[in-house]
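> Quick one: sequence and predicted model below, then my questions.
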Amino acid sequence: MKKTTLTALTAAILLAFSAGAMAETMSKSDYKASKNSISSEYKAAKEKCDSLSGNANDVCEAEAKGNENVAKAELEAKYKPSEKTRYKALMAKAEAAYKVGKERCDDKSGNAKDVCVKEAKAAFVHAKADAKVQMKSLQADEKASNTSAEANMKAKEKTSDAQHDAAKDKRSADFAVAKEKCETYSGAAKDRCINQAKAQFGM
């Protein structure tokens, strides 16, 4: 996945699960009805996959299962709004995209497949890191709003630390992708490629 696409996707996901978006709640009966609807939609989607074969079937089933998991997590976040349920919803989206991405890589072979898998993993690491930063930030802001100026400063420090850790994880994942692409070279050309990747991602 291209970095610009990844950034746009991550931003869209984070916006969708902002504190305001999850402020609404639902009744228990609506919750149960929605849960049953999700199960029915999953069964229908899975049945459509039965007409496919090979990797197309694998991708279809991964998409169906991923959509079910995301819908369930989003439902929980709406029914019981909290940093934890919002985080789980973000993670469900990230995991669903990762599993589908990996399945799609099975259509490739050799280094192209290896790069594809690394890119899917990198996209997952990006989404996971951003979800964690959002959760930490919300937790810190909530705590700081009820405490002193000193606590506010500590909350900002925690958010900054989370952002730093997220950036580090993203760089490592992106470096793994770049390094895998270097496998198409050999000798001095491969060494140059790896050195350039190290310099680019600070490894």
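Structure's in. What do you need?
> going forward, measure contacts between C-alpha atoms and count neighbours the same way
Noted.
> Lys132 versus the spatially most central residue of the chain, what's the distance?
The chain has Ala94 as the residue nearest its centroid, 2.5 Å off, counting by Cα atoms, centre = their mean. Separation of Ala94 from Lys132 (Cα to Cα, to the nearest Å) stands at 12 Å.
> what sits against Leu138?
Glu83 (Cα atoms under 8 Å, 6 or more residues apart in numbering).
> just to confirm, which helix or strand has it in it?
Using DSSP states H and E, Leu138 sits in helix 110-145.
> tell me the contacts of Ser51?
Asn57.
> helix, strand or coil for it?
coil (DSSP: H, G, I helix; E, B strand; the rest coil).
> Mind telling me what element the closest residue to Asp130 other than its chain neighbours is part of?
Excluding the flanking residues, the one nearest Asp130 by Cα to Cα, 6 or more residues apart in numbering is Ala166, at 6.7 Å. Assigned by DSSP H and E, Ala166 belongs to helix 149-181.
> Could you tell me which other helices and strands that helix packs against?
Where contact means 3 or more Cα pairs under 8 Å, 6 or more residues apart in numbering; DSSP states H and E, helix 149-181 is packed against helix 110-145, helix 187-201.
> In TSV: the ones you listed, plus distance to Asp58.
Formatted as TSV, the helices and strands packed on helix 149-181 follow (distance: least, Cα to Cα, whole Å):
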stretch	distance to Asp58
helix 110-145	15
helix 187-201	33
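> Take this one as well and set it beside the first:
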Amino acid sequence: MTHTSLQITLVALALAGAGLVHAGPSAEAKAAYTHAKDRAKADYKVARARCDLITGNPKDICVAEAKAAQVRTVEEATALYKNTLKAYTASRMKIASAHYDLDKVKCAGLTGNPKDVCVSQAKATLVAAQADAKADKRAIEARADAREDKREAEFKVAMEKCDAFAGAAKDGCVAAAKTQFAK
């Protein structure tokens, strides 16, 4: 799953309104999670073996790329498995850190001002990715709060409408409103 697909998954989660509720992972989700972790470990070993054929900074970059790919795979699988807003945000933060580590290794091969610029750019990219993850989390939480506030207001209106009835009709109206709004 690419960075973009993780963000799409996060947006889909937000639109579905399931970002703040966790029903627990299914057996299929656990199997997929375990498979993804095993695949990440195997892919890392293969990539790392290819890196051993290289020397110097290119080897360091190769190893860092392999590690970043492993972190991405494991973190995306973890976020999907846990299926919570907190897990998606933590996943994005860890992936950003892994890419920052990769960028620093790439910068190590440079000298002078180009190295300084490279390190500054790497840090700026990390800060931007982390800020985006935090902002997305806050936006999703705000939408969920707004949705709950709207639902509560609609429930109050429904209950107010029930006041126009008496006896069994009112009881039926109240029961219907409570069922409709899961109260």
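Good, I have the coordinates. Everything quoted here is computed from the prediction, not taken from an experiment.
> what's the TM between chain one and chain two?
The TM-score (TM-score structural alignment, normalised by the length of structure 2) is 0.68; 143 aligned residues with a Cα RMSD of 2.9 Å.
> Now list whatever residues contact both of Ala94 and Lys132 of structure 1.
Both Ala94 of structure 1 and Lys132 lack any common contact, where contact means Cα under 8 Å, 6+ apart.
> rewinding a little: can you tell me which of the helices and strands packed on helix 149-181 of structure 1 is packed in deepest?
Across these, averaging neighbours per residue (mean count of other Cα atoms under 10 Å) puts helix 110-145 on top, at a mean of 20.
> Ile35 of structure 1 touches Lys72, doesn't it?
Small correction: residue 35 of structure 1 is Lys, not Ile. Yes - the pair Lys35 of structure 1 / Lys72 is scored as a contact, 7.0 Å apart, by Cα atoms under 8 Å.
> average gap between the helix holding Leu138 of structure 1 and structure 2?
Aligned to structure 2 and superposed, helix 110-145 of structure 1 gives a mean residue distance of 0.9 Å (mean Cα distance after the TM-score superposition for structure 1).
> and if you look at stretch 55-65 of structure 1?
Averaged over the aligned pairs, stretch 55-65 of structure 1 sits 0.9 Å from structure 2 after superposition, using mean Cα distance after the TM-score superposition for structure 1.
> matching residues in structure 2 for that stretch?
Stretch 55-65 of structure 1 corresponds to residues 57-67 in structure 2, going by TM-score structural alignment.
> Counting neighbours, which bits of that stretch end up buried?
For stretch 57-67 of structure 2, a neighbour-count test (16 or more other Cα atoms under 10 Å) marks 59-67 as buried.
> Could you pull out the helices in structure 2 for me?
Assigned by DSSP state H, the helices in structure 2 fall at 3-16, 27-51, 56-82, 85-108, 112-162, 167-180.
> Trace Ala31 of structure 2 over to structure 1, please.
In structure 1, Ala31 of structure 2 lands on Ser29 (TM-score structural alignment).
> need the contact list for its match.
Going by Cα under 8 Å, 6+ apart, Ser29 of structure 1 touches no other residue.
> Could you rerun that using 10 Å?
Lys35 (Cα atoms under 10 Å, 6 or more residues apart in numbering).
> what's the answer for the one 5 residues further on, then?
Contacts here follow Cα under 10 Å, 6+ apart; on that basis Ser34 of structure 1 touches 28, 40, 71-72, 75.
> Report the buried members of these.
If you count burial by 16+ other Cα under 10 Å, the buried members of these come out as 71-72, 75.
> and of these, the nearest to Lys113 of structure 1?
Ala71 (29.4 Å; Cα to Cα).
> what about the spatially closest residue to that closest one that is not a sequence neighbour, distance to Ala155 of structure 1?
Residue nearest to Ala71 of structure 1 in three dimensions, not counting chain neighbours: Ile38, with 6.8 Å by Cα to Cα, 6+ apart. To Ala155 of structure 1, Ile38 of structure 1 is 38 Å away according to Cα to Cα.
> out of these two, which sits in the busier spot?
Ala155 (22 against 19; other Cα atoms under 10 Å).
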